[in-house]
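> everything below, folded, please.
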Amino acid sequence: MNFIFYDFETTGRNSTWDQIIQVGAILTNENFEEIDTFEKECILKPGTVPEPGALMVTYKIPGKWAPEKHLSHYSFVKLMWEKFSDWKNNYDPIAFIGYNSINFDEEFLRRALYKNLFDPLLTTKYNFGVPGKRGDIINLARAVNIFYPGTLKTTFNEKGKEVYKLDELAPANAVMGEDFMFHDALEDVKATIEIARIIKNGAPILWDSALKTMHKKDVLKFINGEEFLLSSEFYFGTLRTYVVASICEGPKGGMKVFDLRNDPSQFIGLEYQELKKIISEAKPKIIRSIVINKSPILMPPEPEFVCSVVGYENIGIEELSRRAKILKENIQLSSQLKRLISEDVKDEVQDQSDKEPEECIWNFGFAGAQEKALMTKFHSSDWKGKLEIADHFQNLQTNDYNTLQRYKIYSEFARLIVYEEKPEILSEELKAKIRKKLADRIFYPDTDTVRSPWNNSNRAHMQIEKMGNEIEEEGKIYWKNEVPMCGLSKLPTKECNLHKESTKCDCFEYDFLCKIKDLIDEIENEYKDLKF
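This is a model prediction of the structure:
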């Protein structure tokens, strides 16, 4: 199997409203030998207000640093789609892997593709009959020392908990040189590959098991192929491992399993309501869930692994096997557990009427054949042709409510893309409508009870002011006639525009914060004529 290791730098943490500003990706073979590399950066989309804290991590202003390297966001996403698709077509079987990618980077990827009229399920869709696969190194890093103690060196925070941030884990394991620059997408990919190499070499069964859980069908095959197995779950970064046996698939996906710390023979012969009461009130839970579409950490029931799990070390393999057989062979108990699982479903009705198009990636189903054909034509057309396709989406007719909503959303996205790239070909009326909507988002007035889901300029200014005060309180700034109090890299002394008064600042962090403020001011100035 080949791997696409990838990483994004973004304008914030909200995958719906923030955006990718840099991608780094390396295609490797199964031995992590490099086959190809991809790295691109882009400017901000119109109307996007970045989180100052996110930019302070990368120390890059989108579009300002090496501007000749930056693309429009649409062109950036299109090139990324083409490169990743080319790799999939030519190097399958292939898996997309990152560091905390399943919960972060992939969510950004899916929404970037969705908003730019590409298939959002790029990483998991079938390709010539081969299912797409995905994995996440952070989960393996958290689990490896449980099963193979000492494989990775870790640091600890002030609360005594192990830290698995890449910029701390990589230096602790000496995988990169002194000049390595974290929070650059391509550099972070290189660090991720080296952590993966350590895990593969030092924990071979864990690595092989991870390769078997990169697609939900493979996960089900793994679970059903073992009498019982080990399942690791994560709670706010803390790993807990359970020895479990399968019961059945859940009504909303996933696999329901029985925690073998409990002897199922004690439940044989109970009336259903009594069993239901015991199971529902038990802590820790007796029936647990395995999320099968997020590359779960599963391990075969090797004695050395089972004995390393707290709470199971004294039960013994033979006893665990006996308990698993009861679940499989006792039809009455098995039926009762399956009934309990089927009844434990809460129907969630969500009001979708006031959702913005960007928030509807999962709400109205996926594009049908007609929509996909129009999307393909959109990407190959000139800008006037793209605008015509936007109108075509708007004018499509259907009696299906979900399909009609998708038509409207795709039409709006297409027009936003044209506005981003070629606003001069839009009618003045349409251009004014788009500008007004973006301005309303930029200047959205947060209150104590109502906040916009996207970042707005007022919130950004408040964040800048707060961070500036924190930097000053930490003694990282010196003002006129004062002695420097920090050893940070210095930029030439210059007039600082973060505060209203004229001061001089000689602190790298503070200077960069001023540049972020300039960026927010530029965004506001572009739409100030529409400020309500």
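> rest of the way, CA atoms for contacts and neighbours
Noted.
> does residue 408 touch residue 396 like I think?
No. Judged on C-alpha atoms under 8 Å, residue 408 makes no contact with residue 396 at a distance of 9.1 Å.
> the two - which one has more neighbours?
residue 408 (18 against 13; other C-alpha atoms under 10 Å).
> host element of that one?
According to DSSP states H and E, residue 408 maps onto helix 401-421.
> for the next helix or strand after that helix, name the packing helices and strands.
Scanning forward in sequence from helix 401-421 by DSSP H and E, the next helix or strand is helix 428-442. Contacts defined by 3 or more C-alpha pairs under 8 Å, 6 or more residues apart in numbering; DSSP states H and E place helix 428-442 against helix 401-421, helix 508-527.
> another for comparison:
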Amino acid sequence: MTASSNLIFYDTETTGLLKDFSQILQCGSIQTDRNLDILNEQNLGCAPLPWIIPHPMAMVTNKKTNLFHSNVSHYELMRDLNRQWRQWTIDEPATFITFNGIAYDEELVRRQFYWNLFESYLTNTNGNGRLDILLMMNNVAAFSPDVLNIPLFNGGPGISLKQADIAEANGIEIGDAHDAIADCKLMIGLLKQINAKKPELIDFFLSISTKPGVQAAVQQPGFIGLGEVFRREIFKYPVVPCGNKAPNDLMFFDLSFEPEEIFEMDTQEIYSLVQKPSKSGPFKKYGINKTIPICPSSMIDNKDIFDMDFAILEKRAEQVRGNTDFQTLVSQAMADKIDNWNNEYEHIEQMIYSGGFPSPQDKNLMADFHRIDSAEERIKITRNISDERHRLFAERIICQTYPHEAPEDMLNRYNSLITQRLTEEGPWGSLDEVMLELDKLLEKDNSDETQGILEETKEFLTQRAESLN
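Model prediction:
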């Protein structure tokens, strides 16, 4: 499958690590072509929302205390980000590239598009795909160690896949670490090094940045190299697909196991292995909507990397691919597994995946909300949004944007939200606990820069608490 040549690298700096309640303060994006030449950049920053509690260590890491007093709102940041990404993808779908983004940045961006009435899934719909370089590095460390120097952690034997450590080990200038644009340039530098030695590996990972790309890749003849790094140790598996569960789950079979021995197991034994896959077992489950650290066996240069000949692995792969009854049984076992997800959430920030998609009518109303810059019209639009989640988010935007025009009932809910988040303990954390932690951190022997950031954070949070009185 042809990979996109339109690449968008992005990184975020945030107020904390809580996906549902932390806020993006900065988002940097860089558009490149397939040669990794920079075409465009965007660097956005905004102030914390009135109910957000910035965590002190997050601020020490990102050093963005200057944004405490920004006159740019969070809605404006997400609006401009949405607008720019759509412009960059209007002629050709893009691959959105992050480092550890599948686990964090992607989830933050999705949620905060959702908070601001934008389509949440911009990065993996309409032909767009996602590539997480950290997951790609799992495969590089396992099967292509010659393309990059993989640093040891504290002298070994474990390795480090921390972005800054890999950059330093390969002579890539780190720049202003934990600045979103600087981190994007660091990602580009890492891929340039791989591209110089093994461009086909980058092409392959770009090709599997979408669901159709993954599905096409795993159906190619032969076996696949699956590389994982767990607790700083590298694991290498020869695998082949053996089952799936709609919409996103894919099961691999580890070819270091003799297929015939697994085929001969009774149904209950196979069900148990499939539904509770272990690191030492024959099954490995992945999501096709995320970066999978795989590569075709043809890209593995070291033919002695496994404990058996490639010819044996190829034969075993044919056995698994040819046993449709086994694949059906594995798929059925996956389908029969009951996922005990708790979708009963109290706060709308937590409901991105549990409340369904907006109706066509609500989507049209939200599009009008963004198009019309009028307090009166936006208030009317908000009243007509049927989904309570989106209606309440719209109210928050109105109260922050038009504090003097907002209706009394909306202002009451808005002010109650701020009071709750700043005075009560909840899944968003606790202002009292953060202030106690700040005082302890300020007593340490900090650098002048760290001490200054902590003092600015304390002053900001103190003013935020006093504003309630």
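> turn the helices and strands packed on helix 428-442 of structure 1 into a markdown table, including distance to residue 365 of structure 1.
Shown next, in a markdown table, are those (distance: least, C-alpha to C-alpha, whole Å):
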| stretch | distance to residue 365 of structure 1 |
| --- | --- |
| helix 401-421 | 7 |
| helix 508-527 | 34 |
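> so which of those helices is nearest residue 102 of structure 1?
helix 401-421 (24.9 Å; C-alpha to C-alpha).
> how about the residue nearest the centre of structure 1, nearest residue that isn't a chain neighbour?
Nearest to the mean C-alpha position of structure 1, counting by C-alpha atoms, centre = their mean, stands residue 104 at 1.5 Å. Using C-alpha to C-alpha, 6 or more residues apart in numbering and skipping residues adjacent in sequence, the residue nearest residue 104 of structure 1 is residue 15, 7.6 Å away.
> identify the residues contacting that neighbour.
By C-alpha atoms under 8 Å, 6 or more residues apart in numbering, the contact set of residue 15 of structure 1 is 104, 107, 108, 111.
> the third one sits in which helix or strand?
With elements delineated by DSSP H and E, residue 108 of structure 1 resides in helix 106-115, which encompasses its position.
> what is the subsequent helix or strand relative to that helix?
strand 133-136.
> what secondary structure does residue 50 of structure 1 sit in?
Residue 50 of structure 1 falls in the coil class when you classify it by DSSP: H, G, I helix; E, B strand; the rest coil.
> touching, it and residue 14? I think so.
No. With contact defined as C-alpha under 8 Å, residue 50 of structure 1 does not count as touching residue 14 (10.3 Å).
> comparing the two, which residue is more hemmed in?
residue 50 (26 against 16).
> show me what that one aligns to in structure 2.
Matched by TM-score structural alignment, residue 50 of structure 1 corresponds to residue 54 in structure 2.
> now residue 373 of structure 1
By TM-score structural alignment, residue 373 of structure 1 lines up with residue 364.
> trace residue 211 of structure 1 over to structure 2, please.
Aligned partner of residue 211 of structure 1 by TM-score structural alignment: residue 206.
> list the contacts for the residue lying closest to residue 341 of structure 1 once chain neighbours are set aside?
Distances taken as C-alpha to C-alpha, 6+ apart put residue 250 closest to residue 341 of structure 1, at 6.8 Å, once the chain neighbours are dropped. Contact analysis of residue 250 of structure 1 by C-alpha under 8 Å, 6+ apart lists 256, 341, 342.
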